[in-house]
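Enquirer: show me the folded form of this:
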Amino acid sequence: MNFALVLLLLLLVTGGIWLLDRLMLAKRRGPQDKEPWWVEYPKSFFPVILLVFVLRSFLVEPFKIPSGSMIPTLLVGDFILVNKYTYGIRLPVVNWKLIEVDSPRRGEVMVFRYPENPSLDYIKRVVGLPGDRIVYRNKRLEINGQPVKMVKNGEYSYVESGLNLVRALLFTEYLGGHPHAVLINPSAPDLQLAGVRQFPFRDNCTYNEDAMSCTVPPGHYFVMGDNRDSSSDSRYWGFVPDSHVVGKAFLIWWNFGDFKRIGTVIR
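Expert: Coordinates of the predicted model:
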């Protein structure tokens, strides 16, 4: 369900009734006449819907993390807040950029519309900017010929769907001034070649069993999950167009299973 579209329709209906009453209907009612219910309720809801629409469309939007692709940074069940204006002011629903503010930077956690199905919102970390040459070889990143620094921090275990216990190596990766945790599963293959699809600018990429290399086209971004071996990302379905960018994730505001995560800043 496109919640932004539903909210816009509710705003138009309630706002239209409010305006109609203000310009015409109220003048026809006598001093003792009560407002009909179909006028009273929309007028009452209109200011609330307007406030929610403005906040959600231009300032901050809440999201829930549905998968483990960003573990350990984000856990399944985290409720996060996304800054909607950091990457530019966009027209709601159609997502057309009206005002340029800033662009995504390497290392930032970004919410975007999934290129293969724009009705779905995805969250990943920005790895490559337009023009970057991204190489992922032996589970290590290189950007424009420079290896990205990684420091091992021990091990990390978590339970994935199906109650399977996964043991992975925990690293701190230094990407664009944003040190963050990533997981590497040494028992997983370097790349799942069977999962690589056809996508726009597919010719910009080359693949083999232990490495991939992609040049990010203009107006696009290369994104990856922090849980590197359990993430469907740009390695498999391609680049994120700027027109699909939603905003920058910045805060965990709720988690029913772990109250300690409330208020955690997303890095």
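
Enquirer: use CA for all of it now, contacts and neighbours both
Expert: Will do.

Enquirer: part of a helix, is residue 87?
Expert: No - secondary structure assignment (DSSP: H, G, I helix; E, B strand; the rest coil) places residue 87 in coil, not in a helix.

Enquirer: here is the second sequence; please produce its structure so I can put it next to the first one:
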Amino acid sequence: MVGEEGKVGWRRRTVAVLVALCTPAGAGHGVLGRWQRGLAWFLALLLLQASLLFTGVAGAVLIVVLQLGSIIDAALLRPSSRGLPSTGRAAVLAVAFLLSGQAAARLNRRFIAEPFWVPGSSMEPTLLQGDQFVADRTVRTPWQWQPIERGSIIVFPDPQKPEQDFVKRVVARGGDTVAIRNGVVLLNGQPLERKLVGSCESAEGPTEGGDCEEYEEVLGSRRYRVRHDLAFAHEGRFPAEDGRCPQGLEPKDGGCAVPVGQLFVLGDNRTNSYDSRFWGGVPELSVKGVAVSVHFSLGPDWHVRWERLGQPVR
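Expert: This next block holds a predicted model:
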């Protein structure tokens, strides 16, 4: 009889491990009737997920470690002293953990932090193609603890294809006037401070050609690099010689005035970016998040750029 009970216990423990492998931390414990212990693991997981904005790569690593720890704990744990729950009850507990974990993850990505991939080169040298970064979602309603600052890198829907996302830098807010002369951004008539850094260089080495330069640009408290490739013909000036502004922006003092409630954005790869110079402002309410830090980066030849992990997005 004892041997038979032991077999039942081992079968249930095996099921618990399999459940733990496929569900959030703590679900496997519920299969063994140790739901309180499982709840502790689950709450720890939620806490780590909610703190990703502050913990970055270290937090992501801790989440993986916690998940593995919960699996090992479920494998070594004895069933509850009150006996194993029925198969039906164990299944309900496992499903409850799974659904709760999925709901919590969706809420976290919707309101606190969400990862985004960089699909192109328009934000080089700040963000490289293949970077994955965490975006702060608290800039959106209902939180919106602080306004989006000039110099921030934001994620928002492509104005022409809303199902796709764009990543650009905010250079002006509603009420500002923007112009560009010889690559220099003029904000409300004043040129942004900038200095030449040198020739263009990427994480994979120097870029081809000698007509590419990088500058350090200063906007508010932010210092970042921008790229100018003179081989691109559309570098020119903004607005164009005829003084016309993109739709929604009005000519003013030799530049374009940004409507209240909108943002004027540029790519850091200034001569190779499709941005507000072409289609106008971005409604503040459409912003999905502000880039915080890079937590993964994959190069064009599928190698991991380890040196970029954990870098803050400036």
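
Enquirer: drop the TM-score for these two in here.
Expert: After superposition, the two chains reach a TM-score of 0.72 (TM-score structural alignment, normalised by the length of the first structure), with 216 aligned residues with a CA RMSD of 2.9 Å.

Enquirer: how many residues are close by the nearest residue to residue 135 of the first structure once chain neighbours are set aside?
Expert: Once flanking residues are discounted, residue 135 of the first structure sits nearest to residue 213: 4.4 Å by CA to CA, 6 or more residues apart in numbering. Residues within reach of residue 213 of the first structure, counting by other CA atoms under 10 Å, total 19.

Enquirer: residue 213 of the first structure matches what in the second structure?
Expert: The equivalent of residue 213 of the first structure in the second structure is residue 255 (alignment by TM-score structural alignment).

Enquirer: that older thread, quick check: the residue nearest to residue 135 of the first structure is in a strand.
Expert: Yes - secondary structure of residue 213 of the first structure (three-state DSSP): part of a strand.

Enquirer: for it, what are its contacts?
Expert: By CA atoms under 8 Å, 6 or more residues apart in numbering, residue 213 of the first structure lies in contact with 133-136, 205-207.

Enquirer: how about residue 140 of the second structure?
Expert: The neighbours of residue 140 of the second structure, taking CA under 8 Å, 6+ apart as the test, are 111, 285, 287-289.

Enquirer: just the buried ones from those?
Expert: Buried by 16 or more other CA atoms under 10 Å: 111, 287-289, out of the contacts of residue 140 of the second structure.

Enquirer: now the helices for the stretch 1-150 of the first structure?
Expert: Ranges of helices in the stretch 1-150 of the first structure, per DSSP state H, counting those that start in this stretch, are 3-20, 26-28, 37-54.

Enquirer: ditto for the stretch 151-267 of the first structure
Expert: Under DSSP H, counting those that start in this stretch, the stretch 151-267 of the first structure gives helices at 234-237.

Enquirer: how far away is the aligned partner of residue 151 of the first structure in the second structure from residue 138 of the second structure?
Expert: In the second structure, the residue paired with residue 151 of the first structure is residue 195, using TM-score structural alignment. According to CA to CA, to the nearest Å, residue 195 of the second structure stands 33 Å off from residue 138 of the second structure.

Enquirer: which one's more surrounded, these two?
Expert: Neighbour count, other CA under 10 Å: between residue 195 of the second structure and residue 138, residue 138 has more, with 19 against 12.

Enquirer: just give the nearest non-adjacent residue to residue 150 of the first structure, would you?
Expert: Among residues not flanking residue 150 of the first structure along the chain, residue 173 sits closest, at 4.5 Å (CA to CA, 6+ apart).

Enquirer: follow-up on the earlier one: and residue 141 of the first structure, which of the helices of the stretch 1-150 of the first structure is closest to it?
Expert: The closest of these to residue 141 of the first structure is helix 3-20. By CA to CA, the value is 36.1 Å.
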